[in-house]
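>>> Here is a sequence with its predicted model. Questions after.
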Amino acid sequence: MNAKNCCVLIPSLSPDERLPQYVSQLLEGGFGGVVVVDDGSAREYQEFFDRIQTWDKCHVLHHEVNRGKGAALKTGYAYIEKNTEFDGVITADSDGQHTVKDTLNLASLLDEKEQCLLLGSRDFSRNSVQVPPKSRLGNRITSVVFQLFYGPRLPDTQTGLRAFVRGLLPFMQEIGGDRFEYEMNVLIRCAVVKLPMKPIAIDTVYHDENKGTHFHPIRDSWRIYKLLLGGFFKFMSASVMATVVDFALFTLLNAWVLPMFMQPVYLNVLGSDLRVVAATLGARAVSAVLNFKLNENFVFNLKKCRGAAGRYIILCVLVALVSGLTVGALSALLPTVSSTLIKIPVDVTLFLLNYRIQQDWVFKNRIQEEK
């Protein structure tokens, strides 16, 4: 995509001379427009915004108070969607970390016919002397956790240099989060709806070991990791809730309801009582439906997902079979070990796999289905 068809969006809080320098270089590079969002900067910083506002192809939006980077980005998205006709949108930071060369490269890689998110990816390897140790360690941990719970391998999860086509503007505005956690939420949502994310190598630039950043290490890291791990803990909560309902319904049916209507009937299969079997199946049917709806609406937060119910049933049957066969086989190999002890690590492993399988297959959903 030609740079003249792209708009660069820059959220900014308390900028310095690097902001107007960067905007000027972007215009010289051929970008069709630049939108800067002043996220509640104090009066002494207004001279930078006022200067930019006077330039052709530039527009400055203002928040009266600081609302956060996510809110600033969404303010810019709304303006670009309603007031411009640019085919591509590129977000960049105002602190000089993103070079015009890299910004132009992302623009050239955009294809208006392809819905994807391009991510400017810095070099966080040990060979990169530009990266402060804390930033390198933090990004590596976040990258590993993201891949573990969501699948895609993203070398740089904290990059602010991102590019996408105009058609994704409504999607980007619907994603929750107003501060630094918004950018992580975007990555999570893209992974959930299977929107391709493509890391693009960029220069690694840090000024004064990134001391000018507005990122709060404790507060903002907590928000980010709460998002990263939130889905899995929701999955655990839904499973616990379904288990409690299953146990409670089984007890109610077996001890109170069924005895009112039927006498014990023993089957020839292991001498099982028909009432126990009926109570088990009845409770499991209700708890399975509850677990499915919780996962669909609470855990994975999908509006609609075609075929999910059928895939969920198949997965439940397969997990039960794998659990039973594995525990049985290991019990035969380890006759001195209790089957209950063997079952614990087997089912914990299956639970972790279950989460990823439900995310990637049962509740698979593409962005086209969300519209």
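Nice, I can see it.
>>> going forward, measure contacts and count neighbours with C-alpha atoms only.
Fine.
>>> Now do the strands in the protein.
Secondary structure of the chain, counting by DSSP state E: strands at 6-12, 33-39, 58-63, 88-91, 117-121, 162-165, 197-201.
>>> Kindly reformat these as JSON lines containing distance to L294.
Putting these into JSON lines (distance: least, CA to CA, whole Å) gives the following:
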{"stretch": "strand 6-12", "distance to L294": "36"}
{"stretch": "strand 33-39", "distance to L294": "37"}
{"stretch": "strand 58-63", "distance to L294": "37"}
{"stretch": "strand 88-91", "distance to L294": "35"}
{"stretch": "strand 117-121", "distance to L294": "29"}
{"stretch": "strand 162-165", "distance to L294": "32"}
{"stretch": "strand 197-201", "distance to L294": "27"}
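>>> which residues touch the residue lying closest to L106 once chain neighbours are set aside?
Once flanking residues are discounted, L106 sits nearest to A163: 6.5 Å by CA to CA, 6 or more residues apart in numbering. Taking CA atoms under 8 Å, 6 or more residues apart in numbering as the definition of contact, the neighbours of A163 are 88-91, 106-107, 110, 117-119.
>>> From these, pick the one nearest A238.
Relative to A238, the closest of the contacts of A163 is L117; by CA to CA it sits at 30.8 Å.
>>> then this one, side by side with the first:
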Amino acid sequence: MSLDFRDTWLIIPCFNEGSVIGEVITNARATFPNIVAVNDGSADNSAAAIHAAGAHLVNHPVNLGQGAAIQTGVEYARAQPGAKIFVTFDADGQHQVKDVVAMVDRLRAEPVDIIVGTRFGRPRSEDDQVPLIKRIVLKTVVALSPRTRRLGLTDAHNGLRVFNRTVAEQLNLRMNGMSHASEFVRLMDDHSWRVSEQPVDILYTEYSMSKGQSLFNGVNILADGLLARRLP
């Protein structure tokens, strides 16, 4: 296992996550010293919490959406000396540092450009945390996207991704909202990046469920899947 992660940058898009973002950053910085959090026009104390936790802070004056925040964060990180590995990491506490460590180690050791987390890489068990409606929605999105299936991805809306300098330099997300996930898949296909998946654990807390598991969110994801079918 790698012990030195100074060449690795975590990119955290953040919108109104002031109650949890400080703890998320503190936990991650115990392993990964380089973190840039993009405060995407938050109306709460997110910026102050990010600064207090010791991450690099970039502010969007208005909310531009997760895709724009990720693009801003990647551009900031790739401009830093020695940056070689890049990680997109959620601000709400769902992603696990242990999974990032495993994915970074794989990226160093294997002939791949990008590794995407998947909630569906292990046999289902009784303690499976993925809510049923969420599972149905995510699998429907995959079924609607020929590109996703061609790349062998099973969880196109997993925000945990680890990628190398080649991907970071070529990344140019122009879709700012939920649809950035489909654009990420399109870029993987268009640039012929070498893609792999990694089974990961998603921590569904009461907080994250209230932020991201609503019916409206599911409708947005399904709409994104329909959009993916229209992307060339």
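Now that the structure is in, tell me what you want to look at. Treat the numbers as computed from the prediction; the structure is a model and nothing was measured.
>>> before we move on, back to that, how far away is the residue nearest to L106 of structure 1 from Q53 of structure 1?
Using CA to CA, to the nearest Å, A163 of structure 1 is found at 23 Å from Q53 of structure 1.
>>> What distance do you get for the residue nearest to L106 of structure 1 to D50 of structure 1?
26 Å.
>>> Helices along structure 2, start to end?
Assigned helices in structure 2, in chain order: 21-29, 46-53, 66-78, 97-109, 132-144, 146-150, 165-170, 180-190, 206-212, 215-230 (criterion: DSSP state H).
>>> can you put those helices in TSV and add mean neighbour count and distance to A156 of structure 2?
Written out in TSV, the entries for the helices of structure 2 read as follows (neighbours: other CA atoms under 10 Å; distance: least, CA to CA, whole Å):
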stretch	mean neighbour count	distance to A156 of structure 2
helix 21-29	20	23
helix 46-53	19	27
helix 66-78	23	14
helix 97-109	18	16
helix 132-144	17	7
helix 146-150	16	7
helix 165-170	16	17
helix 180-190	19	7
helix 206-212	12	16
helix 215-230	17	9
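>>> Could I get these in TSV, plus columns for distance to D4 of structure 2?
Putting the helices of structure 2 into TSV (distance: least, CA to CA, whole Å) gives the following:
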stretch	distance to D4 of structure 2
helix 21-29	12
helix 46-53	21
helix 66-78	17
helix 97-109	10
helix 132-144	34
helix 146-150	33
helix 165-170	17
helix 180-190	28
helix 206-212	30
helix 215-230	36
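>>> Out of those helices, flag the one nearest D40 of structure 2.
Taking CA to CA as the criterion, D40 of structure 2 comes closest to helix 66-78 out of these, the separation being 6.2 Å.
>>> Could you tell me where that closest one falls in structure 1?
Aligned by TM-score structural alignment, helix 66-78 of structure 2 falls on residues 69-81 of structure 1.
>>> wait, what's in contact with the nearest residue to L227 of structure 1 once chain neighbours are set aside?
Once its chain neighbours are removed from consideration, L227 of structure 1 has its nearest residue in N185; the separation is 6.8 Å (CA to CA, 6+ apart). Contacts for N185 of structure 1 were tallied using CA under 8 Å, 6+ apart; they are 175-177, 227.
>>> Farthest pair within those residues?
In terms of CA to CA, the contacts of N185 of structure 1 reach their longest pairwise distance at I175 and L227, which sit 12.2 Å apart.
>>> Quickly note the distance from T157 of structure 1 to K113 of structure 1.
25 Å.
>>> Roughly how far does the most centrally placed residue in structure 2 sit from D4 of structure 2?
The residue at the geometric middle of structure 2, judged as the C-alpha nearest the mean C-alpha position with CA atoms, centre = their mean, is G159 (2.5 Å). According to CA to CA, G159 of structure 2 stands 24 Å off from D4 of structure 2.
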